[in-house]
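Q: Would you be able to build a 3D model of this:
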Amino acid sequence: MTLADQHCLPCGRNGQALTSSELSQALVELPSWDCIAGNAPKLECTYHFENFSEALAFTNAVGVLAEQYQHHPTLAVAWGQVRVQWWTHNIQNIHHADVVMAAKTQRIYNRLAPHAVR
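A: From the prediction side, this is the model:
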């Protein structure tokens, strides 16, 4: 089963971050995504679109997904692009739910912008 087909389960304060090996394995399935360091590690991807309207439609679709799973990313919308970051606030790290949501986000992008330059 691919990551995008998995169900996102909530992570409590005692949830476990992915190990570096688990994260590396997940990133094989998420080649457009990077792990960025900072106060808390995050998964990040910037998606490109033909215009602002397409970027906003993608943002809204990701918002619907986030509400469905009660797991919310940081979304930065600009003309022709959207930067998405997933991480789990409770543990200030990357949890399995984040890689699942990143894969679901990628699936939305592939559906909405199948001809976009990646």
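
Q: From now on I want contacts and neighbour counts done on CA atoms only, so please keep to that.
A: OK.

Q: Can you classify the residue nearest the centre of the chain by secondary structure?
A: Closest to where the C-alpha atoms of the chain average out (C-alpha atoms, centre = their mean) is residue 102, at 2.8 Å. Three-state assignment for residue 102 (DSSP: H, G, I helix; E, B strand; the rest coil): helix.

Q: same thing with residue 45?
A: strand.

Q: in the strand or helix carrying residue 77, what's buried?
A: In this structure, residue 77 sits in strand 74-78 according to DSSP states H and E. Residues 75, 77 are the ones in strand 74-78 that count as buried (16 or more other C-alpha atoms under 10 Å).

Q: Other residues contacting that strand?
A: Residues from elsewhere that reach strand 74-78, judged by C-alpha atoms under 8 Å, 6 or more residues apart in numbering: 52, 55, 56, 59, 82, 83, 84, 85, 86.

Q: To compare with the earlier structure, here is another sequence to fold:
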Amino acid sequence: MNDNLLSRHCLPCRGGVSPLTEAQAVNWLGQTPGWVPVDECRRIERKFGFKDFTQAYEFVARVSRLADAEGHHPDICFGWGWATVSWQTKKIKGLHENDFIMAAKTNGLAGS
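A: Below is the predicted model of the structure:
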């Protein structure tokens, strides 16, 4: 496993590969502080806190630009002072190392 997820980029996933096992996902979580597995370890999620609505909105915009650049898109919910980001590789209905690359990069955008 590469220790520097921030330097990696998402590889296209066209399906036909198995999602990570729960044990594999737990190993990747060690490199992505703050993220938790949800939906029986089929996706990872993190809630971020901000001082106000504008900061939350700007964070969501940065995540959106990152997602477009990497070709891998999360589910995002946000409101006044918070944003929740969820990563999953939908083509395989589970987790792929791309999700952890993006979680690490999302942490970088949040400064954590």
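
Q: nearest to residue 19 of the first structure, of the contacts of strand 74-78 of the first structure?
A: residue 86 (16.1 Å; C-alpha to C-alpha).

Q: Hmm, residue 43 and the closest one touching each other?
A: Yes - applying C-alpha atoms under 8 Å, one finds residue 86 of the first structure in contact with residue 43, separated by 5.1 Å.

Q: list residues touching both of these two?
A: The contact sets of residue 86 of the first structure and residue 43 overlap at 94, 98, 99, 102 (C-alpha under 8 Å, 6+ apart).

Q: for residue 54 of the second structure, what are its contacts?
A: Contact analysis of residue 54 of the second structure by C-alpha under 8 Å, 6+ apart lists residue 80.

Q: Residue 83 of the second structure contacts residue 60, doesn't it?
A: Yes - the pair residue 83 of the second structure / residue 60 is scored as a contact, 7.2 Å apart, by C-alpha under 8 Å.

Q: what does residue 80 of the second structure align to in the first structure?
A: For residue 80 of the second structure, the aligned position in the first structure is occupied by residue 79, per TM-score structural alignment.

Q: From residue 102 of the first structure, how far out is the nearest residue in space to its match that is not next to it in sequence?
A: Leaving aside its sequence neighbours, residue 79 of the first structure sits nearest to residue 52 (C-alpha to C-alpha, 6 or more residues apart in numbering; 4.5 Å). Distance of residue 52 of the first structure to residue 102 of the first structure, given as C-alpha to C-alpha, to the nearest Å: 21 Å.

Q: most residues in a single helix of the second structure, which one?
A: Longest helix of the second structure, by residue count under DSSP state H: helix 53-70.

Q: Aligned to residue 33 of the first structure, what sits in the second structure?
A: So, by TM-score structural alignment, residue 33 of the first structure is matched to residue 35.

Q: do residue 7 of the first structure as well
A: Under the alignment (TM-score structural alignment), residue 7 of the first structure maps onto residue 9.

Q: Taking the chain centroid, which residue in the first structure is the extreme one?
A: The C-alpha centroid of the first structure is most remote from residue 14, which lies 21.6 Å away (C-alpha atoms, centre = their mean).

Q: list the contacts for that one?
A: Per C-alpha under 8 Å, 6+ apart, neighbours of residue 14 of the first structure: residue 91.

Q: Next, it: secondary structure please.
A: Under three-state DSSP, residue 14 of the first structure comes out as coil.
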